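# Here's a sequence, model it:
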Amino acid sequence: MLTLFEQIDKGTLWRSIGGIHPPERKKLSNRTPIKTLPLADEYLVPLPQVGESAVLIVKQGDYVAKGAVLTKGTHFGHLSAHAPTSGHVSCIETRPGNHASGLAVLSCVIKADGLETHDGNIHPALSADEVDQLTDKQLLTKIQQAGIAGLGGAAFPTHIKLSPASDIELVIINGIECEPYITSDDMIMREKSDEILNGIAIIHRLLTPKRLIIAIEDNKPEAIEEMQHALNRSSLPKGGVRITSVPTLYPSGGEKQLIQILTGQEVPSGAIPAQLGIVVQNVATAYAINEAILRNYPLIERVVTVTGDNTQEPGNYWIPIGTPISHVLTQTQFIGNEHDKVIIGGPMMGYALHNDNAPTLKGSNCILLPAGDELAPEQKELPCVRCGECAHVCPAQLLPQQLFWHAKAQEYDKATSYNLADCIECGCCTYVCPSEIPLVEYYRIAKSAIKAEAEEKKQAELAKQRFDLRTQRLEDEKRAREEKQKASAARRKSNMSSSDKDAVALAMARIKAKKEAANAEANSTAAPQVTDSTSGSSTAAGSETQSKRKDISAAVARAKAKKAAQKEAAIQDDKASNITSSMPETNTPADERQVKIAAAVARAKAKKAGLKQDTADSSAGISSDAANISTVNTPVDDKKARIAATVAKAKAKKAAAQQGADEANTNTVSDPVDDIKARIATTVAKTKAKKAAAQQNSDEADTSPVSAPVDDKKARIAATVARAKAKKAALQQSADEADTNAVSAPVDDKKARIAATIARAKAKKAAAQQGADEAGTSPISAPVDDKKTRIAATIAKAKAKKAALKISTETEHDKD
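Model prediction:
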């Protein structure tokens, strides 16, 4: 079995997949030699890489010579832009672009001076020996500085293609030029065959392949003959270089399609030919390489085919890069109207130009000016009939119908899964579609959208990286500041003396104490929500001011302090009473007058103690009410509180008056006793009165907190029961005292006075307990209506007046 190179040497060709045979229409432009057009008034040099990978080294008003460098690259893939003619830079601004979208691009506008002054770096051609002295790196540098790109249409940087990462075994020089109308490669091979072979020799030196094939379509016999003669004259090795004639078929000039025809190998999806050890270069690119190496002449002009029935001067022209299309149309005598198309490229892969002021580019190999009857008229797009013709002619073996559905539905991810990127946009599917669907246009839009999406994703990823780096930087700076502060604090601490440390500790303690006091005050002044027992709705208790709450708290504190003092006094009085009671009794008879005086003094002191008791009860009741208000948080009307306090005081006075009457009755039956015993009895009575008052305050303070408000009916019942119990206790006490007085025999004066004092203490205690019960129920009692309140107040006033009258009468009787 023959090897691949043996088959190549024999001229074996493999069958191509797909393809079509459209009318060639090449004889319109290949019957005349390549010509040159007059200079235009101004030239527009696009600067697409400026700002991304290049910088502009000229400014407005600068004079530039022909071939002068306009941009300087910043990375390996940059291609420099050069001045196509000599003149002044009139402006640097956006001008119409030579693109299917018609978008404006940044351009350097050069106003030509007509002198064609060459740049000083361009020199006469070097000899073969001088070229041989250049290193491979110098050759690649010259190619890059000349700005050479693939002139077959893709415009890929040539210096990158000529420096592959892997070994190259086969180099293919593409001279197919399969698209209809275009003859620029055909004519340059006819006229510049020797220069092309010199450029091919430089490529062969850089890549050192095992085989080199110059592929030319069989519809170019003149070009095949000229290239064969030039090959025979060249210095290339005769064994490893051959010219192969390829059958005419569109698009056999495609890179992957040509590799498949010449070698039978298929380039995988997403791969490049260099991965198979193959490099493909165009014949026009080989000519530009020769000019760059031998003369240091940059790529500032190229051969462009101007053809079509709308021009009177069809042919091929040397056109400087940046020449306005309008100037070309004028010089070739364009005879169409404003509605006729101007197509950049061939009829299959070209695109209609939106503005004829756009310039020519390095990839512009043809300007097609067809007449109205030269191309098929535009038809309305019809629904797909699923005939499958597009799949039969696709040279990339894709599924154009599926790509069309997904591209039209903007399902770009699914279109990508059907290898949309492998579409070479040859136009075969559009050419054979019976429904007149512009399939290639859908594919181009989808590719642009995918590219834009990928660019957005890339920018988003870069933005995320910048954000992460910024966040990390801020965290590092914060950590560094904290460490610096810690180090500074440790350094200051180590330098501090013992007195300084004590001062710092005291200051910290004061700050902590202030903070705790502030928190305690905030907690005590917080205004929680309360619930109204009548309506059941929650209301905020924020109407009370902070000063009022402080007053209530102070009153509660004073009451507690008074209670503690009274308890201590009671303990001391008990001790004194015990000492006194232990003293031996004497039977010395006392004067009756002195006994009466002592009894009157005792009664006056008891009354005085009772008045103090009432005052303390009143204050304690207010404090208890305030404490209850702050505890259960139930708002009470001020008027009702005053009424309840008045009723309690009236009842206490009535009980005191009743006690005074009982004492008077008791005194009438008492016998005279010794004077010293009377004084002892008086002291015991005072002590017990004080103890009873202290116990009363204690009971009031203990019963002041109320758990929760009760309903109206229960509160009234509880108050009535409490009053009934108090009355019953008072009546029982009076009955007991009356029975005692009635059946008791005359006793001595000391025992009578002691019994009277005990009775008074019990009466006071019962009255105090009744007042405490009423005061304790008042905070939780539900509000009563105004009529009942007024009646209760009237009754209380009447009872108070009656008790006061009775006390006054008894006092006068005692004095008498």
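# Please count neighbours and contacts with C-alpha atoms only from this point.
Fine.
# Check which helices and strands the longest helix along the chain sits against.
As assigned by DSSP state H, the longest helix anywhere in the chain is helix 439-495. Judged by 3 or more Cα pairs under 8 Å, 6 or more residues apart in numbering; DSSP states H and E, helix 439-495 is in contact with helix 400-408, helix 412-417, helix 428-432.
# another one to check against the first:
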Amino acid sequence: MLTLLEQIDKGNLWRSPGGIHPPETKALTSQSEIQTLPLAKEYWVPVPGLQDTCTLKFNIGDRVLKGEQLTAGINPQYLPVHAPCSGTITAVKEIRANHPSGLPVISCIIESDDTQQQTNFEPIDLDAADTDTILDRIRLSGVAGLGGAAFPTHIKLNPSSDIELVIINGVECEPYITADDRLMQEHANEIQSGIEIIHRLLQPKRIIIAIEDNKPNAIQAMQRAVQQSQLPKKAVRVTSIPTKYPSGGEKQLIQIITGQEVPSGAIPAQLGIVMQNVGTAFAIHQAVNVGKPLIERVVTVTGNGVKAPGNYWVPVGTPLPHLIEHCGIIEQGQQLHKVIAGGPMMGHMLPGIDVPVVKGSNCFLVPGPDEIATESSEQACIRCGECAQVCPARLLPQQLFWHSKAKEYDKASSYNLRDCIECGSCSYVCPSDIPLVEYYRKAKAAIKLQTEEKAAAEQAKIHFEARLKRLEAEKQEREAKAKKAAEKRQASMSGNDKDKVAEAMARIKNKQAKLKPVDSEPKTDKKQNVAAAIARAKAKKAKQAEHRPHKGLETASQPTETKSSEESNIDIQLNGSNDKKAKVAAAIARAKAKKAQSSGGIQTSQNNSITNTPAAFGEANTDEASSKQAKIAAAVARAKAKKAKNSAKTVPDAETTHTGSSALAEPVVTSNASDKSTDFEEKEHKKARIAAAVARAKAKKTAADTAQPKKQISQVDVEPEGDEIESDAQTELPHLDSESKQTNNIDKQARVAAAVAKAKAKKQQNQLDEHPHHGTTTVETEDAAKQSAEQRKKARIAAAVAKAKAKKVSSQIDNGDAES
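The predicted structure follows:
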């Protein structure tokens, strides 16, 4: 069985699927030689990827030479751009791209001069140069595939796998285009020189120059060049292939010459095959052997719309209007005919002629009226299947059309949309005039955009994850460094230092423990403790009263000593308590002793006159601060407890009695400057009610105990604490009621006591108005003078309340008599 190379040497060819035979229409330009285009006023050189993949080496206003490199690529695969002429850079702006989209692309505007001074083109000594040097020269010269794709040539000439076969594509199957045909006829030797450079770089076993059989002159020219080549005779050969469109496609030509089909998604290099265009081989020769970069190419300007169709050497960046103007336009109405970039099959209609010539521009077609088919609307697909029969890639154009039109790009991709070469054969044979290729192009662009967005998202995800890992690593590093430093400090510390640190930590813990709120004992327990302390103090006072003369309060030293004892007992009970009320009670006990000492000079009176009445004392208290009043209230509680004790144990004849005015001690209403004024007033109301009950009971008790007038001792009774006086009243009233029942004259005496209470209240009011500070010490008088008018007003109100309560007690006594 013959090998592939043996079959190629014998000239065997294989048939490719599909294809069509449109009118060639090459005679317009195939017989004319390549001409040189006149110099344009300015050139628009596209600079794609500026600031992204490349930088501009010149500034606006700088002068450049012909062939001078304008850009420097950041990416090693980037192809630099060169100046097509000498002149001055006047601007860097966006110009409409030579693309079906018509989107703008950044371009360098060069105003040409008449000198056409060029940079020094230095060839490479191939005998001394290595492969890398040659590839680098090809890259710096900006050589790209001139067959239409403009893929970087230095990448295709440096494959990762071994190459056995190189195909030089000179088919040029598309109608109207003759640029490669004329290039092979006129520059066959230069093309052969470039093929030799390709042979040196790839070292293939065979090089095949493929030309369609409708180009006999080109075939003869290349055969003569091959015979003059220094390569072995079997290394290079010219092969003529049948004329059929699109046999010039890369995969289609490989299948025709070798019979092998490139798999979907694969490249020919994976099969050991590389394909280059004849125009690319010529550019390689110019770059390596001459040192001239790719700054111009052969362009076919054809169509019945131009006066002088032909092939021209056109510098890259030449404005299309300049090219068409030189060829001459046949006037057809007031509008310029539409211009097609490329051939009629694979080319695209330009949205405007203000575009530059690029490296991939091989033809500009200006059709006449008879060359343009009448526009017809798109019809529904009739499912004839003609498109599938002519597809050279063996695809299903119907399914691709449906999914592309419905924007179901995933399904379109599943039908190998990317394998479509956009040859236009399906659109050419479609009876419904459906622009199938246009749908495929839009679908490809959308898929490409989705792929780029997905890749960008994946890249962003990778960067984000890498950032998180970096931050975590930095955190762990900081923690490890801090831990290491702490261990180092601890290791360097001596025993004394460690002890000091431990002591400091212990002090901090103790301080924190003291600052923590300690759960206080229940209020009821604290009140019980206070009540117990008060009870013990009362019992002790009562016991002392038994051993004293029955004249009661004759000296000032005895109450002081007694109350000091009571204060000490209460302070002992309250020691260590955190309850606020307990602390207040202790303060009250201390103030009570002080007040008792100041009140030691109480005098007696035979006519029941009152030296210091409760109202007068209340006035004095009104001038005191609210805290002092609370303390005095606690002292009253102990005094009343003592009085109850003495009344129960002593004989009425020898007992020092209290008058009704003492029993009818009214509550002292004072102003409170603290935030608890409202609570204090409510408590005072409660005390007033309790005081009234106590007064009523004491009046009855006084009537029972006093059969004849006794020496009365006026005593200052001050409002006790609400809880304490309430307890005293509950324990004292039953006892007093039982004794009052044993007295026959209780009703009359009670009325007398009520009258006395009213008289005393009236006297208190008079004394308050005439001598507001009567009975007070010098210190108290000075304190009272400092009080505000509002406090004095409250004192007057207290006196009025005392009178009202006395009246109420009298009425209650009257009611009690009526009931009895």
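# quick revisit: columns mean neighbour count on top of the helices and strands packed on helix 439-495 of the first structure, output as JSON lines?
Formatted as JSON lines, these follow (neighbours: other Cα atoms under 10 Å):
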{"stretch": "helix 400-408", "mean neighbour count": "20"}
{"stretch": "helix 412-417", "mean neighbour count": "16"}
{"stretch": "helix 428-432", "mean neighbour count": "21"}
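# among those helices, which is nearest residue 12 of the first structure?
helix 428-432 (26.0 Å; Cα to Cα).
# against the second structure, where does the closest one fall?
Under TM-score structural alignment, helix 428-432 of the first structure corresponds to residues 425-429 of the second structure.
# Going by secondary structure, residue 137 of the first structure is in what exactly?
Assessed by DSSP states H and E, residue 137 of the first structure sits inside helix 136-145.
# How about residues contacting that helix?
Residues outside helix 136-145 of the first structure that contact it (Cα atoms under 8 Å, 6 or more residues apart in numbering): 78-80, 157-159, 162, 206, 289, 292-293, 296, 298.
# what range in the second structure matches the following helix or strand past that helix?
With elements assigned by DSSP H and E, the helix or strand that comes after helix 136-145 of the first structure is helix 158-161. Residues 153-156 of the second structure are matched to helix 158-161 of the first structure when aligned by TM-score structural alignment.
# rewinding a little: so which bits of the helix holding residue 137 of the first structure are buried?
Within helix 136-145 of the first structure, the residues that count as buried by 16 or more other Cα atoms under 10 Å are 139, 140, 142, 143, 144, 145.
# I'd like these written out as a markdown table, with distance to residue 250 of the first structure added.
Shown next, in a markdown table, are those (distance: Cα to Cα, whole Å):
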| residue | distance to residue 250 of the first structure |
| --- | --- |
| 139 | 35 |
| 140 | 33 |
| 142 | 35 |
| 143 | 31 |
| 144 | 32 |
| 145 | 34 |
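# Just give me the closest of the residues you listed to residue 61 of the first structure.
residue 145 (24.1 Å).
# Aligned against the second structure, show me the partner of the closest one.
Per TM-score structural alignment, the equivalent position to residue 145 of the first structure in the second structure is residue 140.
# same deal with residue 720 of the first structure?
Across the two structures, residue 720 of the first structure finds no equivalent in the second structure, going by TM-score structural alignment.
# Let me know how buried residue 720 of the first structure is, in neighbour terms.
13 (other Cα atoms under 10 Å).
# what's whichever strand or helix holds it packed up against?
According to DSSP H and E, residue 720 of the first structure maps onto helix 712-743. For helix 712-743 of the first structure, the elements it packs on are helix 638-669, helix 749-777, judged by 3+ Cα pairs under 8 Å, 6+ apart.
# Next secondary structure after the first one?
Meaning helix 638-669 of the first structure. helix 675-703.
# Which strands or helices does that following helix pack on?
Using 3+ Cα pairs under 8 Å, 6+ apart: helix 675-703 of the first structure touches helix 546-581, helix 592-632, helix 749-777.
# Out of those, which one sits most buried?
Stretch with highest mean neighbour count among these: helix 749-777 (a mean of 23; mean count of other Cα atoms under 10 Å).
# tell me the angle the next helix or strand after that helix makes with helix 592-632.
Remark: after helix 749-777 of the first structure, the chain's next helix or strand is helix 786-815, criterion DSSP H and E. In terms of direction (axes from the mean of the first three to the mean of the last three Cα atoms, to 10 degrees), helix 786-815 of the first structure departs from helix 592-632 by 160 degrees.
# chain center to helix 786-815 of the first structure, what's the gap?
In this view, helix 786-815 of the first structure has its centroid 79 Å away from the chain centroid, taken as Cα atoms, centre = their mean, to the nearest Å.
# Okay, residue 656 of the first structure and residue 608 of the first structure: tell me how far apart.
For residue 656 of the first structure, the distance to residue 608 of the first structure (Cα to Cα, to the nearest Å) stands at 11 Å.
# swap in residue 801 of the first structure?
Distance from residue 801 of the first structure to residue 608 of the first structure, by Cα to Cα: 19 Å.
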